[in-house]
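Q: Here is the input, now give the coordinates:
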Amino acid sequence: MAEDGVRIGRRTFLELAAAGAAAGAAAAPDRAEAFGLAQADDALPPEREVPTFCELCFWNCGAVARVRKNRVHSLRGHPRYPNANGKLCGRGQAGAASVVDADRLTHPLIRTGARGEGKFRRAGWNEAYQIVARGFGDIKARHGAEALALFYHGSGGPLLRQMLVAYGSPNYAGPSYAQCKGARNVGYQLTFGEKLVSPEPIDLENARAVVLFGSHLGENAHNGQVQELVRARVRGASLVVLDPRLSTVASKADVWLPIRPGADTAVILAWLHLLVAERTYDRAFVEARTTGFDRLAAHVAPFDPAWAAERAGVPAQRIVDAYRLMVNAMPAVVVHPGRHTAWYGEEDTQRARAQAILSALLGAWWRPGSTYRTERATVDDYPTPDFPDLPRNVDQAAGRFPFAEEVTTNGLRDATRTGKPYPVKGWFVHGTNLVQAMPNVRETREAIANLDLLVVCDVAPTEITQYADVLLPEDTYLERYDDLSLGFTRTPYVGLRQPAVASPHDTRPAWRIAKELGTALGVGDFFPWATFEEYLEVRLASAGLSLDQLRRDGIALVPRKTPLYLGDGEAYRFHTPSGRIELWSQRLADAGFDPLPVWKGPPPPPPGRFRLLYGRSPLHTFGRTQNNPILFDLEPENTLWMSPADATALGLAAGERVMVGNAHGSETGPLALHVTERIPDGAVYMVHGFGHWAHRLHRARGRGGDDGAVIDDYVVDPISGSTGMRTQLVTVRRAEVA
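A: Below you'll find the model as predicted:
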């Protein structure tokens, strides 16, 4: 590594890569089950091919299931889906293993032991529905319908949300907001008046420069974006990456800035300073489309590259080098907004605001090579009665998070724990393992202890299912219909998920559970369709489409009604109070927050403690796939990254098993230590989602470490409600040998 700590020579990089491969080889199986399945002696050609879309992650890539009898033999990418480009990632190709997983939930269960013990008896669906209906009815009678909450993730969630709203509760939330993208969404909405969608509307196909802030493209396997980034690099687009860790994508960068954790905004402020001081910003775009430039210019005047370099721990010249790459490419610059941005609390919204303002000064918004306008296919909802007027949700009633776009999971949990601003006594949890998805497990357990009824609906027996009073098993995504997928890509589309095979167990899809349980709750008139095919037919007909067509093709591409980009000179009023891109935010100022981005930065950890960083694996989705037979074989556990200097100071060697703990006495592990120059001193890193303890996850149980088990010291962003989780400091010790 060079003296400036930025450039890595080929020899050093290959040595690092070889060391990583050797560390991984120690835990690798002799032969991955993936290859055993592919080479099975009884492999036969498929009898039929069924188009659908994947549910292994939120990308929902188009897929084609190759089926023989009642078994999915393989999956491949759907050639017409814009978000997949005919390809599936490794985990998407392993989706069929969830159907035959012997650990999956197979029938309704009623709790018999204490919550958390995982002791249940088998029940029928009618009995399960009646228990839920009586329990929810009792809660509504005592506390009002708002005392019921839905936590959800995935394609089945919207119809369950419809059931809850029809019953009279406004309290529905997904961890994908407060524990992931909330601060990002709010920062961009305050600036551009536009909500960011998934996949993000970035124009990598035409980009000449790409800037990533801790976005581990390739490691998080965002399929379409990874393909487009690779093509952009082949085409010659430059790449700038800010990340304390040498991630896979950082190793491919023209400029990698290994900043101190939490210093991103300081570097952006220096870039804004340079754009203003050197008058290299897109003056025509700024004058025509923005407001607050003069205030911004005065604000960033002190923040030169030397100021940022001191705070970020990188050479000032490298900050300038990255700036030059952007200026040379503007406006065809993708400033990637990121996705998981819940890092440091209020700092996260300020960082998102700074990223958005950087895009505006570069003229890189709704212009070729930057972002494009989103457009969704117009498909009517299925007709229902009018929904009831709803009371205020828990966050509104508490007067918190003035700019939050959604109810926060942490707000619901706090109301359940404390009874304030009003009690929440019943939870319906669908497709999300709250024990791993939310920080501070003790608070989650405390909230669960205060519940009168906890209902969990899932495919796999994850940790949250251990606490359920009623457990409802869902069909896998290859066994069910779900609601239509309405894509926001360059070309709007309507996608269909349909059953490729029938479930061999007593499981049901979320739409059926919503309809049948809704009927038991007395809101069946909000699900008036006789079959789900009827529901889909009515919705599709409103767009001039048919279910037969979608069953055959899997997708219908819809012509755009609006231009992809904002034309030069085109009159447009942004959805902000001023009608312009708001560099200075009066709304933030009126609410008592900084109207322009500021940087404060987290303090460095004291000796012997480390900032816990975490990320994704291309082979796993959060904590949902570790028990998948194929993916478990390929990556059975995670490791803990630590710098050589820190490992030496602790007397630890590569490959040793270690435990990671916090100041509150929680620990996770053991997991293998990966000693590498790719992580800075004072920080450690692990892939999220391992370290399961649920009894019925026979493969994943006890393998690796769970970052969520030790993240207790989170910080809530008062602007968006997002939970900053990289504020946690940890200790590392050698694991005791049994």
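Q: C-alpha from now on. contacts and neighbour counts both.
A: Fine.
Q: Run through the strands of the stretch 1-150 of the chain in chain order.
A: Using DSSP state E, counting those that start in this stretch, the strands of the stretch 1-150 of the chain run over 48-53, 62-68, 71-77, 109-111, 120-122, 148-152.
Q: same check, this time on the stretch 351-500 of the chain
A: 426-430, 453-458, 470-473, 485-487, 493-495.
Q: So for residue 78, which of those sits nearest?
A: strand 493-495 (10.8 Å; C-alpha to C-alpha).
Q: helices or strands up against the closest one?
A: strand 485-487, strand 555-557 (3 or more C-alpha pairs under 8 Å, 6 or more residues apart in numbering; DSSP states H and E).
Q: How much space separates the nearest residue to residue 122 once chain neighbours are set aside from residue 119?
A: Nearest residue to residue 122 in three dimensions, chain neighbours excluded: residue 109, at 4.7 Å (C-alpha to C-alpha, 6 or more residues apart in numbering). From residue 109 across to residue 119, the span is 9 Å (C-alpha to C-alpha, to the nearest Å).
Q: between those two, who's got more neighbours?
A: residue 109 (22 against 17; other C-alpha atoms under 10 Å).
Q: Do I have it right that that one meets residue 126?
A: No - using C-alpha atoms under 8 Å, residue 109 is not in contact with residue 126; the gap is 11.7 Å.
Q: Please provide the structure for the following sequence as well, for comparison with the first:
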Amino acid sequence: MAATSTASCPIMCVSGCGRSSWSARGRQAAVEGERRVMGCSRREFLKSSVAAAAVLPLANLHQDEPVGLRLARAAPSAALPTLCGMCPWRCPLEVRLEDGRLAAVNGNPRFAPTGGRCCAKAKAAGRLLKDGARLRHPLKRVGKRGQGRWQRIGWGEAIDTVAAALEGAAGSDLLLYAGGASSRYIVELWRRLGGRVAANTRFCRHDAWEWRGSLLSVPASPRPDCLVVLGGHLGENISIAPLRTVLDWQAAGTTLVVVDPRCSTLAARADLHLMARPGTDEALLLAWLGFVFADLPEADPSEAAVRRLAASFDPGRAARLAGVEEGLIRKVGELLRRGRGMVRCGAGRRWYGEDQARLAAILLLDRLSSGAAPGGALPETALAPREAPSITAAAGANGRLARIIGCWGHNPLQALPDPFATMRALDRAELVFACDILPSESVLYADIVFPEAMFLERTDTFSLFPGQDGVVAGMPFPVIEAEGEVRDPYWISQQLAVRLGQTQGFEHTSIMARIAADLAPYGVTPAGLWEGGGLLPVTRPGTAADAETPPGEAAAPDAALPRAA
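A: Below is the predicted model of the structure:
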């Protein structure tokens, strides 16, 4: 990939785009201090990074003043709209400033699903903003990986070092651990380079199959007579929108059934709590399928095997396996058979095992008990195959480890099951770079560290939400002036893309211009969102740009049951 010259490049780079004589960075360092990394506090890490080098002149890195500051000067008491960045829900917020400083964070009253509320994490955003351990300058490792010895460098050297390694690497040698909305642009670049992306590889998302119908979309669904939730920790996850909907349904007459071996917040509010033994919920699902099948004629010969399997799991057998009273199983089965039922396995993309049969049973029971036709495709709830995350994801063809590993808003040392195998994979890579707000364990193993702006200081991409009358769009706005040399995710990815000659999608002069182009098909502009209080109704285009494209065809859930019985 040839670098683009400064003269022909439509985007001005940090220190020019010409080639440099980069040296090879082959390393095979032994794994030392594997356990020591867990004992290094963030503040200790920060103290070790103050060995400063001269910062390169950054005359062309000026960022526009946050729109919130301009408005706050004109109207000090104004509520500034943005989206929360403290978790994947991205709840709409309103921020108030006093003398240019954060004074209050509240939910956006225009967003019906949350009722204008926000959780404690959003309320505590000011602490993250002023955290003394925040990464505020680009860093270069000067000690062994994991030691936390750093040198402060300029953005030009940081970008050049990573771009040099990417330029000479094959796509099969590139691995990116990506998390959060800020990783959108680096993921785009990484895929153009042919690299592999491991996204959302967390314990709570350790599944090979993703259920794409989530409780976040339930406001648009008719209220069921019976709602069965398996392992849904809406309270512990502080999932305000779906939790509020579920409790409203319950108050209106829905019978709430929770299947969970633990007494979760939602289980404590349930009408029926079935404390099934871990791993036995499939027996309950099959027993309930038997109740629903009893009133349905066999419309498709392919259902015969599923019916026979369900018949073999009568309530008595399911009770013995799950350790639940048979009477409770029969009661829930009758509720699902008589009324409109809904079966869910938690909110959003939470962990629910790698067993395709279990998810297939949930989808089939949900479809049949809701009154949908037994045969045919499942609307809006297709199974999409996903790669199960593990350290084996760091291996390429024939088990070869990735040469270049990036950690963007993601900490695989905490997210993957075997942290020591992850340490070894990171230690054997030729180059590891990280982009984050705080120094995590993966940052300790990085050769180059990009400091990213936090959500109150930046924007990243827009989001679409279910509203009362359709879909609404929202986007985060920078409402606080950024400290140090932190940058937004588009800018960092753009600098890498320009050096690598991959300017498609990065030709916009700023992240606001890029978001404006992405929003155009929806008939919404960033200025309109700002003036509209952060949220506006949209009409989805013919091909929804926000829809996740499954990496392969979903397997038929009905056929999956007998195979895995």
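Q: And the TM-score between these chains?
A: Remark: TM-score between the superposed chains equals 0.77 [TM-score structural alignment, normalised by the length of the second structure]; 477 aligned residues with a C-alpha RMSD of 3.1 Å.
Q: what's the most buried one of the strands of the stretch 1-150 of the first structure?
A: strand 148-152 (a mean of 26; mean count of other C-alpha atoms under 10 Å).
Q: Over in the second structure, find the residue span it aligns onto.
A: Aligned by TM-score structural alignment, strand 148-152 of the first structure corresponds to residues 174-178 of the second structure.
Q: cool, and stretch 84-104 of the first structure?
A: Under TM-score structural alignment, the match for stretch 84-104 of the first structure is residues 114-134.
Q: Determine how far that stretch lies from the middle of the whole chain.
A: 18 Å (C-alpha atoms, centre = their mean, to the nearest Å).
Q: Flag every buried residue along that stretch.
A: 114, 116-119, 122-123, 125-126, 128-129, 133-134 (16 or more other C-alpha atoms under 10 Å).
Q: Which ones among those lie within helices?
A: Those of these mapping onto helices are 122, 123, 125, 126, 128, 129, per DSSP state H.
Q: hang on, the earlier thing: closest to residue 14 of the first structure out of the helices and strands packed on strand 493-495 of the first structure?
A: strand 485-487 (40.2 Å).
Q: How far off centre is that closest one?
A: On C-alpha atoms, centre = their mean, the centre of strand 485-487 of the first structure falls 18 Å from the chain's centre.
Q: counting contacts, what elements does that strand pack onto?
A: Packed next to strand 485-487 of the first structure, using 3+ C-alpha pairs under 8 Å, 6+ apart, are strand 493-495.
Q: where in the second structure is the aligned partner of the strand it packs on, by residue range?
A: Going by TM-score structural alignment: strand 493-495 of the first structure matches residues 472-474.
Q: Can you name the residues in contact with the matching stretch?
A: For stretch 472-474 of the second structure, contacts defined as C-alpha atoms under 8 Å, 6 or more residues apart in numbering pick out 82-83, 92, 462-466, 524, 529, 534-538.
Q: out of those residues, who has the most neighbours?
A: residue 82 (30 neighbours).
Q: if you skip the residues just before and after it, what's nearest to that residue?
A: residue 476 (4.1 Å).
Q: hang on, the one you found packs against residue 86?
A: No - in this structure residue 476 of the second structure lies outside contact range of residue 86 using C-alpha under 8 Å: 12.0 Å.
Q: Let me see the contact set for the spatially most central residue of the second structure.
A: Taking C-alpha atoms, centre = their mean, the centroid of the second structure lies closest to residue 180, which sits 4.6 Å from it. Taking C-alpha under 8 Å, 6+ apart, we find residue 180 of the second structure in contact with 87, 88, 200, 409, 410.
Q: The fourth one: neighbouring residues, count only.
A: Right, the one you point to is residue 409 of the second structure. 21.
Q: before we move on, what about the last one?
A: Residue 410 of the second structure: 27 surrounding residues under other C-alpha under 10 Å.
Q: need the contact list for it.
A: Taking C-alpha under 8 Å, 6+ apart, one finds 177, 178, 179, 180, 436, 442 in contact with residue 410 of the second structure.
Q: Identify the farthest-apart pair in those.
A: Checking the contacts of residue 410 of the second structure with C-alpha to C-alpha, the most distant pair is 180 and 442, at 15.7 Å.
Q: can you pull the contacts of residue 124 of the first structure?
A: Per C-alpha under 8 Å, 6+ apart, neighbours of residue 124 of the first structure: 107, 108.
Q: That should have said residue 512 of the second structure, apologies.
A: Taking C-alpha under 8 Å, 6+ apart as the test, what residue 512 of the second structure contacts is 459, 526.
Q: In the first structure, what residue corresponds to it?
A: That one, residue 512 of the second structure, aligns with residue 533 by TM-score structural alignment.
Q: That match: helix or strand, and which one exactly?
A: Assessed by DSSP states H and E, residue 533 of the first structure sits inside helix 532-541.
Q: any idea which helix or strand comes after that helix?
A: helix 547-553.
Q: where does that next one sit relative to the chain's centre, distance-wise?
A: For helix 547-553 of the first structure, the distance to the chain centre is 30 Å (C-alpha atoms, centre = their mean).
Q: And stretch 343-359 of the second structure, by the same measure?
A: 16 Å.
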